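# need coordinates for the below:
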Amino acid sequence: MSATAWLAIAVFAAAYVLIATEKLNRAAVALGGAAAMVIIGATRGHEMFFSEDTGIDWNVIFLLFGMMIIVGILKETGVFEFLAIWSAQRAKARPFRMMVMLIVITAFASALLDNVTTVLLVAPVTLLLCDRMGLKPIPFLLAEAMASNIGGTATLIGDPPNIIIASRAGLTFNDFLVHLAPIVLVLLIVFIGLAWLLWGRLLVHDPERSKAVMALTPRETISDARLLRQMSVLLVVVLAGFVTHSLTHIEPSIIALLGAGVAILISRLEPRAYLEDVEWETLLFFAGLFIMVGSLVHQGVITELAGSLTDVIGANPQGAAIGVLIGSTVLSGIIDNIPYVATMSPLVLDLVGPAPGLPPHQQSLWWALALGADLGGNATAIGASANVVVCGIAKRNGHPISFWEFTKYGLIVTAVTVLCTVPYVLLRYFS
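The predicted model follows:
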C-alpha cells in the first residue's frame, strides 16, 4: 500500500477512537476526519460527492431525510401516542411483553421495508410508550436496532448490503426468502431469549402506571384525524414503492423525497413543525463517515483486506464460506457494512461467479457474505445505518446511547447470532 493509504488508515483509526471514547461530538469527528482525508490526498471532490463506490451514499442520506420529514408530519397527528398506548394495552402493560412485541414488529417490518425506515417509524412509538410507562427507553431502542438488522437480513430489500449482493450475484427477492428467511426466524427466537437475559430482568414494572395506561382510550390521542387519514394513504404508497423497488427500479431515496414533498403539501404545516424532527447531526455524521470509509476504498485498503481474506481461504470451500462469514462479521462491525459489501462482492464474484446455476457449496459464499455483513452490523454503534439512526434519535430525545453501551450488548448479540449461522451454512450447503 502507498504512504497515502497508510495515512488514511491512521486518520480513520484516530477518528474511530474519538467516536468510541465520545470525547468529542461524533458528527464533528466524522466531518473532521473527512477533511483530514482531503488534506492528506486520500480523496478528492469527485470521489467524495459523485462516486458510488468511494463517496457519500446520497441514496441513504436522502432516504433518511425524506422519511424524517414524513415521520415529523405524522407526529403532528398524535398517531405515535395512539400506537404507544395500543401496544401497551395489547401487552397488558408488562415491560418485557412490550419489548417482545416491539422486537417482532421491528424485525418483520424491516424485512418488508428496510431497517432504516423501520426504526424511524418505531423509535418515536417506543419513546412515547416508555414515557407513559415510566420505563428507561434505551434497552427498548437497543433491542429494536438489533432486531431491525436481524429482520432485514431475510429479504433483498431489508438491508442495503443485500441489494448490492443481489445486483452482483444475480439473485432475486425469492432467493433471499428461500435461503435466509428460515435462519432469520431461528435467530429472531434466539434474540428474544438474549433480550430477556440482557435487559428483561432490568425492566421494572410499576403497577400504578400500568393501571393508568390500561384505563386510557387510545383514540383520544388523535389530534388531526383528517391529516392522519391522508398520511396513512401516503405512507402505504411510499412503502409500496419500497417493496416494488426491484420491479420499478426507482431508488428508495427518490420515493422518500417525493413522499415528503406530498406530505408537506397536504399537511400545510409551517416548516418549523416538521424540520425540527430532522436529525441533522445524524445526516452530517453519515456524510463524514461515508467520506472516510470511501477514502479507504479509494486507496485500496478495503480491497487489500478483502483480498487477503480470499487468498487465505480460497482453496477450501467450507473454510471459504465460514471465513467469509466470520471475516465479514468482523469487518462490518468496524466499518459500515454498505461500503464493505460494495468492495467484497466483486471479489466473491471473481471467486465463484454469479449465483444462479452454481452448486450449493459455491453459492454458499454469497449467503455467507450476506449473513456476515448484515449480522455483523449489530456489533457496534456504527456497524449499520439503523444503529446510527437509533442512537441519533435517542440522543435528540435526552437518552444518549454511548458507543460502548451499544457495543457491549452488540458484541454479545453478534457473536451468538453468527455462531448460530455456522451450522446452518455447513448443513445447508455442504451436507
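# make it CA atoms for all contacts and neighbour counts henceforth
Will do.
# hey, where'd the helices end up in the stretch 101-250 of the chain?
Counting by DSSP state H, counting those that start in this stretch, the stretch 101-250 of the chain has helices at residues 115-133, 138-152, 160-169, 173-198, 207-214, 225-243, 245-248.
# could I get the buried residue list for the first one?
Looking back up the chat, that one is helix 115-133. Buried residues in helix 115-133, counted by 16 or more other Cα atoms under 10 Å: 115-130, 132-133.
# please, where are all the helices along the stretch 251-400 of the chain?
252-267, 271-275, 280-298, 301-313, 317-334, 337-352, 360-376, 385-396.
# between these, which gets nearest to Ala109?
Taking Cα to Cα, helix 385-396 is the member of these nearest to Ala109, at 13.1 Å.
# buried ones in the next helix or strand after that closest one, by neighbour count?
Following helix 385-396 in sequence order, the next helix or strand is helix 403-430 (DSSP states H and E). Of the residues in helix 403-430, 403, 406-407, 409-411, 413-415, 417-418, 421-422, 425-426, 429 count as buried by neighbour count, 16+ other Cα under 10 Å.
# kindly report the same for stretch 220-240.
Neighbour-count burial for stretch 220-240, counted by 16+ other Cα under 10 Å, picks out 221-222, 227-228, 231, 234-235, 238-239.
# how about a markdown table for those, with distance to Ile338 added?
Listed next are the buried residues of stretch 220-240 as a markdown table, based on distance: Cα to Cα, whole Å:
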| residue | distance to Ile338 |
| --- | --- |
| Thr221 | 39 |
| Ile222 | 38 |
| Leu227 | 36 |
| Leu228 | 34 |
| Met231 | 31 |
| Leu234 | 28 |
| Leu235 | 26 |
| Val238 | 23 |
| Leu239 | 22 |
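# out of these, flag the one nearest to Ile250.
Nearest to Ile250 among those is Val238, at 11.4 Å by Cα to Cα.
# would you mind measuring from the closest one to Met67?
Separation of Val238 from Met67 (Cα to Cα, to the nearest Å) stands at 10 Å.
# mind listing the shared neighbours of these two?
Between them, Val238 and Met67 share these contacting residues under Cα atoms under 8 Å, 6 or more residues apart in numbering: Ala256.
# just put the helices of the stretch 101-250 of the chain in TSV and tack on distance to Pro360.
Output for the helices of the stretch 101-250 of the chain, formatted as TSV (distance: least, Cα to Cα, whole Å):
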stretch	distance to Pro360
helix 115-133	28
helix 138-152	23
helix 160-169	14
helix 173-198	11
helix 207-214	52
helix 225-243	28
helix 245-248	25
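# so Ser51, which state does it fall into?
The three-state label given to Ser51 by DSSP: H, G, I helix; E, B strand; the rest coil is coil.
# report how many residues lie close to it.
By the other Cα atoms under 10 Å criterion, the neighbourhood of Ser51 contains 14 residues.
# ok, it - contacts?
With contact set as Cα under 8 Å, 6+ apart, Ser51 has no partners.
# one more, so I can put them side by side:
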Amino acid sequence: MTTPQAALFAILLGALLLQALVPSRRVLVVTGGAALACLASTLLGVATTQRLLAEVPWDVLVILVTLGLLSQLFAATRVFDQLAVAATRLSGADPFRVLVVFSVAMFVVSSIVNNLTALVLVLPVLHALLKLMGTRQRYVSWLLGLVLVACNLGGAATPIGDFPAILLLGRGSMTFGDYLVRAAPATLCALAALLLVVRFAVRPAAGVPRDPVSARLTRASMAALHRRVRVDRRLLVPSAAALAAMVAAWLFLPAELGVGPELVCWLGAGAALIMARRLGERLARTGLDIEAVLFLLSLFVMVAAVRRTGLFEEVSRSLERLPIAPSLQLVVFLVLAGLLTGVFSAGPSMAALLEVAESLAARLPGHAVYVGLALSVCAGSSLFLTAATSGPLAQALTERANLRDVDGRPIRFGFFDFLPAGLLSFSIIQAVAIAYALLALWAAR
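Purely as a prediction, here's the structure:
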C-alpha cells in the first residue's frame, strides 16, 4: 500500500468508525474527515479539491433531496396515518397479527417514503396500540425489531425507497424497472421467511395476554383516538399524480432522450410542490434535509479521494485472485458487504463497496452483483440497532412513549433488546442475498 493510499484510507476508515461510535456528531465527524481528505489529497499530489468535488455524484444528491421533499408532501396528506389505523383494525389487537400486519405496513410505506418518515408516521400509532393491549418486554423487542427490519426491506425493494437503491439508480448501475422486478420479489421472500421463522421458532407472542373482551375494547379505543384523522385529498391527488408520472417516466422514457432519473425527480417533485401551493413553498424553503446532504457529500468526497489512489482497483484485483470460482468470489464479497454495513451503516458502506461491485459486474451479470449488494447492505443495516439511522429514532420514540408491561414494569428498546431480532434478520436476509446472486449467475449461463 502506497503512502497516499494508506493516508487517505486511514482518514476514510477513521471517519466512518468515529461517526458509528458517536452518531450524535456524525455530520461534524464526516465533514471534518472530508476536509482532511481534501488537504491530504492535495498535499500528496493525488487530486485537488476541485477535482474531488467534480467527481461527486450530484445527480444522486438531487434524487435524494427531491424524493425527501416528496415524502414530506405525502406525510402531510395523512394517508399513512390512515394506513396505520387500518393496520390496527386489520390486526384485531391479536399479538401475532399485530406483528405481521405492522411489519407488512412498514414494508409498504418504506418502499415509497424514507424510513425516518415512515417511522415518525406509524410508530406513534403502534405505541398507542401497545399501551392499550397490555404486553411483555420480549414481545415488544421482537415487534419493534421486526418493524425496523421491515423498513429496511421495504427501502431495498424499490429504487426510491432508501439510499443504496437510490445510489444504484442515480449512477446508472441499473434501470428503475430492472431493479424493481428483481429486488421487490427478493425482499418479499426475505420478509416472508423472517415472519415464518418468528411465528414457528421464536414465538414472541407466547405469554402475551389474549382476552377477546379486551381486544374489542382496544379496537374501539383506537378507533375513537383516530376518528378525526382525515386524508387531505387536495394534497394527496397532486402528490400521487406526480409520483405516478415519475414512475412512468423511469419505466418508459427511452434512454436516448438523455432524461436521467435525477431530472425526472427534479421535474416531478417540483410539479408536486407547485401544486401544493403554500405548503410546497414552505417545504422548498425549510424542508431540505441538509444533514443528509452534508453527510453524503462529505462521504462522496472521501471515497473519491481513496478511489483516486487506485486502492479500490487493488481490492478488486485481490478479490479476483482468490483461488475460488467467480461465484464464490461474489459470495465472499456479499458477506463482507453485510458485515461492514453492520459496523459502518448503509450509506458509507454502499458508497465505498459500489466501487468494488462495478469491477465484479464487469465479469459477472450486473443484476446479480448489484441486487445482491443491495440485499447484503440491507442485511447489515438490520444487524445492529445502530446500523441504520432509523434505529436510534425508534429507540428515542419508544422511550418517550413510556410503555409498561402488564405488571407495570417499564419496557425498554435498546441495543441488546434489538440484538436477537437483528441477528436472525441478518442471517435470513444475507442468505436470501447469496441465494439470489447464485440463482442469477446460474440463470445467466
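# pick the most buried one from the helices of the stretch 251-400 of the first structure.
Most buried of the helices of the stretch 251-400 of the first structure, by mean neighbour count (mean count of other Cα atoms under 10 Å): helix 360-376, with a mean of 26.
# so Ser239 of the second structure makes contact with Ala75?
No. Applying Cα atoms under 8 Å as the test, Ser239 of the second structure and Ala75 come out as separate, 10.3 Å apart.
# quick check, central residue of the first structure?
By Cα atoms, centre = their mean, the first structure has its centre lying nearest to Ala386, at 2.8 Å.
# distance check, that one against Ser87 of the first structure.
Using Cα to Cα, we find Ala386 of the first structure at a distance of 22 Å from Ser87 of the first structure.
# and Leu419 of the first structure, by the same measure?
Computed as Cα to Cα, the Leu419 of the first structure to Ser87 of the first structure distance reads 32 Å.
# ok so, going back, go through the helices of the stretch 101-250 of the first structure and name the closest to Ile19 of the first structure.
helix 138-152 (18.1 Å).
# nearest residue to the residue nearest to the centre of the first structure other than its sequence neighbours?
Of all residues not flanking Ala386 of the first structure in the chain, Val116 sits nearest, at 4.8 Å (Cα to Cα, 6 or more residues apart in numbering).
# which residues does the one you found contact?
By Cα under 8 Å, 6+ apart, the contact list for Val116 of the first structure reads 64, 110, 148, 385-386, 389.
# re earlier: farthest pair in the buried residues of helix 403-430 of the first structure?
Phe403 and Tyr429 (36.3 Å).
# gap between the closest residue in space to Leu121 of the first structure that isn't next to it in sequence and Pro137 of the first structure?
Leaving aside its chain neighbours, Leu121 of the first structure sits nearest to Val71 (6.6 Å; criterion: Cα to Cα, 6+ apart). According to Cα to Cα, Val71 of the first structure stands 19 Å off from Pro137 of the first structure.
# between the two, point out the one with more neighbours.
Under the criterion of other Cα under 10 Å, the comparison of Val71 of the first structure against Pro137 puts Val71 first, with 24 against 19.
# ok, the more buried one to Asp224 of the first structure distance?
Per Cα to Cα, Val71 of the first structure is found 15 Å from Asp224 of the first structure.
# ok, Ile393 of the first structure next?
Distance of Ile393 of the first structure to Asp224 of the first structure, computed by Cα to Cα: 24 Å.
# next: Ile335 of the first structure.
42 Å.
# quick check: closest non-adjacent residue to the counterpart of Val125 of the first structure in the second structure.
Alignment note: Val125 of the first structure maps to Leu121 in the second structure; criterion TM-score structural alignment. Of all residues not flanking Leu121 of the second structure in the chain, Asp81 sits nearest, at 6.1 Å (Cα to Cα, 6+ apart).
# the one you found: what's it in contact with?
Asp81 of the second structure makes contact with 121-122, 125, 229 under the criterion Cα under 8 Å, 6+ apart.
# distance of it relative to Val140 of the second structure?
Asp81 of the second structure is 21 Å from Val140 of the second structure, by Cα to Cα.
# also Thr88 of the second structure?
Per Cα to Cα, Thr88 of the second structure is found 16 Å from Val140 of the second structure.
# try Leu441 of the second structure
Applying Cα to Cα, one obtains 40 Å for the distance of Leu441 of the second structure from Val140 of the second structure.
# go on, Phe102 of the second structure?
Phe102 of the second structure sits at a distance of 13 Å from Val140 of the second structure (criterion: Cα to Cα).
# same deal with Ser221 of the second structure?
For Ser221 of the second structure, the distance to Val140 of the second structure - Cα to Cα - is 20 Å.
# the more surrounded of those two?
With neighbours defined as other Cα under 10 Å, Ser221 of the second structure and Val140 compare such that Val140 has more, 25 against 15.
# what residue in the first structure is paired with Val369 of the second structure?
Alignment note (TM-score structural alignment): Val369 of the second structure maps to Leu369 of the first structure.
# list the contacts of its match.
By Cα under 8 Å, 6+ apart, Leu369 of the first structure lies in contact with 324-325, 328, 341, 345.
# which of those residues does the second structure keep?
Retained in the second structure by both residues aligned by TM-score structural alignment, their matches' Cα atoms under 8 Å is none of those.
# just put the residues you listed in JSON lines and tack on distance to Ile254 of the first structure.
Listed next are the contacts of Leu369 of the first structure as JSON lines, based on distance: Cα to Cα, whole Å:
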{"residue": "Val324", "distance to Ile254 of the first structure": "33"}
{"residue": "Leu325", "distance to Ile254 of the first structure": "32"}
{"residue": "Ser328", "distance to Ile254 of the first structure": "30"}
{"residue": "Val341", "distance to Ile254 of the first structure": "23"}
{"residue": "Ser345", "distance to Ile254 of the first structure": "25"}
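# quick revisit: helix or strand for the residue nearest to Leu121 of the first structure, which one?
If you go by DSSP H and E, Val71 of the first structure is part of helix 58-75.
# tilt between that helix and helix 115-133?
Helix 58-75 of the first structure runs at 30 degrees relative to helix 115-133, counting by axes from the mean of the first three to the mean of the last three Cα atoms, to 10 degrees.
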